[in-house]
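Chemist: requesting a structural model of the entry that follows:
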Amino acid sequence: MVPLTDCQRIGVGLVGFGLFFVLFGMLLYFDSVLLAFGNILFLSGLVFIIGFRRTFTFFFQWPKLKGTSFFMGGVLIVLMRWPLLGMLLEAYGFITLFRSDPRFLALLDLSLLQLLQKVGDSSSMV
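Modeler: From the prediction side, this is the model:
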């Protein structure tokens, strides 16, 4: 287990709350306030976890500029209270950002498998 600094622990909490608010906003028929709040928490948590400079260099690399522009444009569209269009742009930007990173895809595949195994193990009919 990797030890986390206090700043990184705060970042993990912010990312968790951000994802919660985004999912909750989508469940409440794309509530723009919850989605905007979730986006802001998610991005600020990312800065707390990996640092401002590494976050900036990740998003603004030349090959990832298309994905970054769609993702950040989607955040701006959500902030302007067009949540459905904004979330579609964000999703496309997120996929474009991480499509070329095989480590992310492997981590996503592994975490989905573990989640499905936990769900399958915990559901008993007794």
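
Chemist: from here on, contacts and neighbour counts on C-alpha atoms
Modeler: Noted.

Chemist: ok, which stretches of the protein are strands?
Modeler: Counting by DSSP state E, the chain has no strands to list.

Chemist: residue ranges of the helices in the chain, please?
Modeler: Remark: helices assigned in the chain by DSSP state H are 6-27, 32-50, 52-59, 65-79, 83-98, 102-122.

Chemist: one more, please, to line up against the first structure:
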Amino acid sequence: MGNVLFLSGLSLTIGLKSTMQFFMKRQNFKGTISFGSGFFFVVVGWPIFGMILESYGFIVLFSGFWPTLAVFLQKIPIFGWVFQQPYVRSLFDCYRGRRVPV
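Modeler: You can find the predicted model right below:
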């Protein structure tokens, strides 16, 4: 149920055409196949293996958004000071502008 809601929410947020283009990009094939096959294994009855594949696919698909998430977390009024500490900020800075190697 969560996968269906995730995909429908993404489609409603950025549009159906943009969603299809995102999942069909050549650089996102590995993540798309992992996410889709993980969904298949969850439906078939292998939930642990399916969730592991889905998690891997999610990380690969959305690894380009981690720098944006880091900036957003640093700007949260009360909670953001944790992410502005030097040791946490250096962790975010090492991934800024790069995709996570997979």
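
Chemist: what is the neighbour count of the corresponding residue of the first structure for F22 of the second structure?
Modeler: Taking TM-score structural alignment, F22 of the second structure has F58 as its aligned residue in the first structure. By other Cα atoms under 10 Å, 14 other residues sit near F58 of the first structure.

Chemist: nearest residue to F58 of the first structure in space, please, no chain neighbours.
Modeler: K64 (8.0 Å; Cα to Cα, 6 or more residues apart in numbering).

Chemist: please tell me how far the one you found sits from F98 of the first structure.
Modeler: 9 Å (Cα to Cα, to the nearest Å).

Chemist: try I40 of the first structure
Modeler: To F98 of the first structure, I40 of the first structure is 20 Å away according to Cα to Cα.

Chemist: counting neighbours, go ahead and name the busier of those two.
Modeler: A count of neighbours by other Cα under 10 Å puts I40 above the other of I40 of the first structure and F98, at 18 against 14.

Chemist: which position in the second structure aligns with that one?
Modeler: Aligned partner of I40 of the first structure by TM-score structural alignment: V4.

Chemist: cool, G86 of the first structure as well?
Modeler: In the second structure, G86 of the first structure lands on G50 (TM-score structural alignment).

Chemist: identify the residues contacting its match.
Modeler: G50 of the second structure is in contact with 37-42, counting by Cα atoms under 8 Å, 6 or more residues apart in numbering.

Chemist: may I ask which of these has the most neighbours?
Modeler: Neighbour-wise, the contacts of G50 of the second structure (other Cα under 10 Å) top out at G38, 24 neighbours.

Chemist: if I look at the aligned partner of that residue in the first structure, how far off is G67 of the first structure?
Modeler: By TM-score structural alignment, G38 of the second structure lines up with G74 in the first structure. As judged by Cα to Cα, G74 of the first structure and G67 of the first structure stand 10 Å apart.
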